[in-house]
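Colleague: Sequence first, predicted model second:
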Amino acid sequence: MTSGFYYEVIDLSRIHWKPIKLSPQQTLALGFAVIIVLGSFLLWMPAASVEGSSLSYIDALFMATSATCVTGLILVDTATHFTHFGQIVLLVMVQLGGLGFMTMTTWFAIVVRKRISLRERLVLKESLNQISIEGIVRLIKNVVVYSLVVESIAACIFAIRWSFEMPLGKAIYYGVFHAVSLFNNAGFELVGGYRNLTPYVDDFVINTVSMILVILGGIGFIVMSELIDYPKTRQLSLHSKIVLSVSGFLVVFGALVIFIFEFSNTHTLGPLPVFDKILAAFFQSVSTRSSGTNTVDITSLRQATQFFMILLMFIGAAPGSTGGGIKVTTFAILIGAMITMIRRKEDVVLFRYRLAQEYTHRALTVTFLSLLLIFIVTMLLLATHDYSFLMILFETTSAFGTVGLSMGLTPHLTFTGKIVIILMMYAGRLGPVTLSYALQPKNKKELYHYPEGKITIG
């Protein structure tokens, strides 16, 4: 009788390996996660920080998430903590995060004349919030060209302006960095000292160019493409009409409210001449939509102004843009649905177009999931941080809307707080609906319907 170990040789060639099929939403979620992780390791390297001030990995992960999700919340001063290498890593992540990694990947595929598959077109559709895949490759070409042209023009103007106060090489570097950051609504800056753009509150050139960049990046590439083609086509889609009208209203209304609330505040608009007050009010109104830059001290604003800015950050920019929030189209549909209900009508009508109920359901879902996320994160931060409710709500909404404005809480976040805000920025960039689709298993078609019921509402 013998004893011993027995083993069986498995022929791996006979095993049928099934490739993992990811949905478009899962591909987007995974792609952004990969960029964040890679970027975090680069920022963690000693070469990314000035000598003797390397980041811990959690801080590097936070900064990488903030850049890739084009948020702009910072734990350390971008201008003084990072070397040129670290700043360039941040800028590359901002560009990839703003335009979307699939946009950049597709652009390179087009350059080398690689065929774009149907699956890739579906992911692009999800990335740019398009209704269909028709014309998606043409839109990608336009997106990259428009972005590079706008950023280049703005970089030249910034460089000329800053050449009056610094060497030409540094001015060009500043111009490129801020043009890319502002167009992608990221909010990273090189002024230093956590001052953001407050030293330029009365600078007409920097304020105007910055606002134009933020607005162009915030209205979305679909709208930008239609505006460029408008002289030939003489028509705009319903989407573009809603985005332009609602965005314009929110910018003007926001500036008016900020101007009124802060007119006599000696720490913000009070000491400024009337024209500079108007300029600063418009800048803050535009910035709260998603850019994260400011020319007045956010912590010195009145509480009414800070709460109003939370509302603007929650609404955010347009679909398919570099901004976050629930989006202006969602806000428009909600207002339209409310008016329809009050008037006892059946259809939501915008610009003489009737909207299918699917849009109202999606708008309600996006808004409810967004509010739920903000409530949960706010409660978690309140439980782990000894700061005011308004400060924590402001920071949470800023992270969700990928805005980047801060009342000063971010540098004081605990380890738990950093993790929570990282997840919030990630969810805000992907969108709550896209993220929920990515996390759930494959949807199966229902083979039956329940009987209809009736309840009382209101």
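Modeller: Right, received. Where do you want to start?
Colleague: CA only for contacts and neighbour counts going forward, please
Modeller: Fine.
Colleague: in stretch 140-160, what counts as buried?
Modeller: 140-143, 146-147, 150-152, 154-159 (16 or more other CA atoms under 10 Å).
Colleague: typo on my end, stretch 356-368
Modeller: Under 16+ other CA under 10 Å, the buried positions of stretch 356-368 are 360, 363-364, 366-367.
Colleague: Any chance of those in CSV with secondary structure as columns?
Modeller: As requested, the buried residues of stretch 356-368 are exported to CSV (DSSP: H, G, I helix; E, B strand; the rest coil):
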residue, secondary structure
T360, helix
A363, helix
L364, helix
V366, helix
T367, helix
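Colleague: Next up, a structure to set beside the first:
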Amino acid sequence: MTRGKPAWRPKKKRQSVSIGRIMAFTFLGIILLGTLLLTLPVLSRNGQGASVMTALFTATSATCVTGLVLADTWSQWSNFGQVVILMMIEVGGLGFMSAASLAYFSLRRKISIQQQLVMAEAIGSNMNDVVEHQKRLLIRAFTVEGVGAVILTARFLTEYSFPLALKLGIFHSVSAFCNAGFDVLGFIKPGASLIVYQTDPVICLTLSALVILGGLGFLVWDELLRERSPKKWSVYTKLVMITTGTLLLAGTVLFCLIEWRNPSTLGPLSVPKKILAAFFQSMTLRTAGFAGVDQGMLTSAGKAVSIFMMLIGGSSGSTAGGLKTVTFVVLLLFLWNRMRGRHTVSVFSRTISDDHVLNAITIFMLMVLLAFAGATLICATSQVGFADSLFETVSAIGTVGLTAGATPRLSTVSKCMIIVFMYFGRVGLLTLSFGFLKKKPSGEKYKYANTDLLIG
């Protein structure tokens, strides 16, 4: 008798796709595609094609909206190459799901529940009306970028022809709103970034407005437009607005105090221009990456403040990177309450859960450990001091893009590490925030006996 195959077999349970994995691999795919394109001779200004390292470094920096580069964007890349870089900045800044959803909207295709879930996590929203929320996000983002482009084009038109002014306006508006820090002003002075316009109020204030709006987060936008009274704002929106304003003001005051007489930064400027340059420096450290002053000529105290500000970054669900403003506030509230002997953390008559506090501590410790380990590696493999090395690693992890002059001096090993740091700063922290930090805790089969330790 032959054994027949069973007529029915139970189907294996289909594993749910990790949203964090989707995010990580999609960003990686964009980076690899960008690298391949940037190695083409037609995308280089000299027509010879860039090296794989230069292309990979640039593609990672653009997609992760960082701004660190091995070669000046204007000098290295042709007009076509700059368009490719701008597209990677837009996709990386608004999120790849924004670009994907835009394609779906254009083709009028139905978005599945799984795709809606990924979109919700990508923009920091919930499942309620995520498609409509995504549409509003894209419309508002493009509107803000368009207004910024018009203002900047009008300003550049006083110096350049209309085609060049339009190009400068669009490129810098998108780069600023996405907190990317890329510029195409190398035809004036290669590598100088916005230093050539550090005293121009129209350019500096327009770019600052775009950076701040991009760094607030799309959920905050929705609430600010929906609820005009601050009393009706959620605790999260209140914390974002207060922290953003405080950091901008504190940074401006600190840089005025520290760099006021520095002949290589604020020293030669008049009082109003010193305040403008200090404000721009405070703003750009929030992951924008435009250099308003020579970062390598900052005093030691100025670099220390810059590293601290870069570490904080912008707000969750925004185009900015870094630790995030509310995460920073949670850490401060935790320290303040522990020093007062309290075991709970509260703000605005609301208690912050222990899970949120532990998540904030986890992300902070991870960023700090990586920054110091990376700085040590740079010191060991490149001719760069520790302060400038730490400046470089924090800038990469925070997706800021400022450098104190270390980038051109990095060894191949250090360049590879910075590439990984930029990727982690944009993708790793994003997936971490709703990856293992949001997983349901696995049941503990046993628990060890308590022990007493001396702390402090």
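Modeller: Structure's in. What do you need? Predicted model, so just to flag it, every value in this text is computed and none were measured.
Colleague: Compute the distance between W336 of structure 2 and V144 of structure 2, please.
Modeller: Separation of W336 of structure 2 from V144 of structure 2 (CA to CA, to the nearest Å): 38 Å.
Colleague: and if you look at V345 of structure 2?
Modeller: 36 Å.
Colleague: Centre-most residue in structure 2?
Modeller: In structure 2, the C-alpha nearest the mean C-alpha coordinate belongs to G321, at 2.8 Å (CA atoms, centre = their mean).
Colleague: List the contacts of the corresponding residue of structure 1 for that one.
Modeller: In structure 1, the residue paired with G321 of structure 2 according to TM-score structural alignment is G324. By CA atoms under 8 Å, 6 or more residues apart in numbering, the residues touching G324 of structure 1 are 290, 316-318, 400-403, 428-429, 431.
Colleague: Looking at the residues you listed, which are in strands?
Modeller: Among the contacts of G324 of structure 1, DSSP state E puts none in strands.
Colleague: So which of these are in helices?
Modeller: 400, 428-429 (DSSP state H).
Colleague: of all these, which comes closest to T68 of structure 1?
Modeller: R429 (8.7 Å; CA to CA).
Colleague: How about the contacts made by that closest one?
Modeller: 69-70, 323-324, 400-402.
Colleague: Can I get those residues in JSON lines including distance to K18 of structure 1?
Modeller: Listed next are the contacts of R429 of structure 1 as JSON lines, based on distance: CA to CA, whole Å:
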{"residue": "C69", "distance to K18 of structure 1": "32"}
{"residue": "V70", "distance to K18 of structure 1": "36"}
{"residue": "G323", "distance to K18 of structure 1": "37"}
{"residue": "G324", "distance to K18 of structure 1": "36"}
{"residue": "F400", "distance to K18 of structure 1": "37"}
{"residue": "G401", "distance to K18 of structure 1": "38"}
{"residue": "T402", "distance to K18 of structure 1": "37"}
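Colleague: And M166 of structure 1, what's its match in structure 2?
Modeller: Checking TM-score structural alignment: M166 of structure 1 goes with Y160.
Colleague: Its match is in what secondary structure piece?
Modeller: Assigned by DSSP states H and E, Y160 of structure 2 belongs to neither a helix nor a strand.
Colleague: Run a quick neighbour tally on it.
Modeller: 13 (other CA atoms under 10 Å).
Colleague: With the one 5 residues further on instead?
Modeller: Residues lying near A165 of structure 2 (other CA under 10 Å) number 21.
Colleague: can you give me the helices in the stretch 201-350 of structure 1?
Modeller: All helices of the stretch 201-350 of structure 1, identified by DSSP state H, counting those that start in this stretch, fall at 204-219, 221-233, 238-262, 274-287, 303-315, 328-342.
Colleague: residues in structure 2 aligned with the first one?
Modeller: Equivalent residues of helix 204-219 of structure 1 are located at 201-216 in structure 2, counting by TM-score structural alignment.
Colleague: so what's the alignment partner in structure 2 of S40 of structure 1 up against?
Modeller: When structure 2 is aligned by TM-score structural alignment, S40 of structure 1 is paired with T35. T35 of structure 2 makes contacts with 52, 55-56, 58-59, as judged by CA under 8 Å, 6+ apart.
Colleague: cool, L239 of structure 2 as well?
Modeller: 325-326, 329.
Colleague: Now with 10 Å, please.
Modeller: 233, 245, 315, 325-327, 329-330, 347-348 (CA atoms under 10 Å, 6 or more residues apart in numbering).
Colleague: a markdown table please, covering the residues you listed and showing distance to I455 of structure 2.
Modeller: Output for the contacts of L239 of structure 2, formatted as a markdown table (distance: CA to CA, whole Å):
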| residue | distance to I455 of structure 2 |
| --- | --- |
| W233 | 39 |
| G245 | 36 |
| S315 | 33 |
| T325 | 29 |
| V326 | 27 |
| T327 | 24 |
| V329 | 24 |
| V330 | 22 |
| V347 | 27 |
| F348 | 31 |
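Colleague: can you tell me which of those residues lies nearest to G47 of structure 2?
Modeller: Nearest to G47 of structure 2 among these, with distances taken as CA to CA, is S315, at 40.2 Å.
Colleague: how far away is the nearest residue to the closest one once chain neighbours are set aside from A373 of structure 2?
Modeller: Spatial nearest neighbour of S315 of structure 2, excluding adjacent residues (CA to CA, 6 or more residues apart in numbering): K324 at 4.8 Å. As judged by CA to CA, K324 of structure 2 and A373 of structure 2 stand 21 Å apart.
Colleague: And F182 of structure 2? What does it align with in structure 1?
Modeller: Alignment note (TM-score structural alignment): F182 of structure 2 maps to F188 of structure 1.
Colleague: Might one say that that match is in contact with T71?
Modeller: Yes - using CA atoms under 10 Å, F188 of structure 1 is in contact with T71, at 8.4 Å.
Colleague: between these two, who's got more neighbours?
Modeller: When F188 of structure 1 and T71 are compared for neighbours, T71 comes out ahead with 37 against 30, by other CA under 10 Å.
Colleague: which residue in structure 1 lines up with I418 of structure 2?
Modeller: Per TM-score structural alignment, I418 of structure 2 is aligned with I421.
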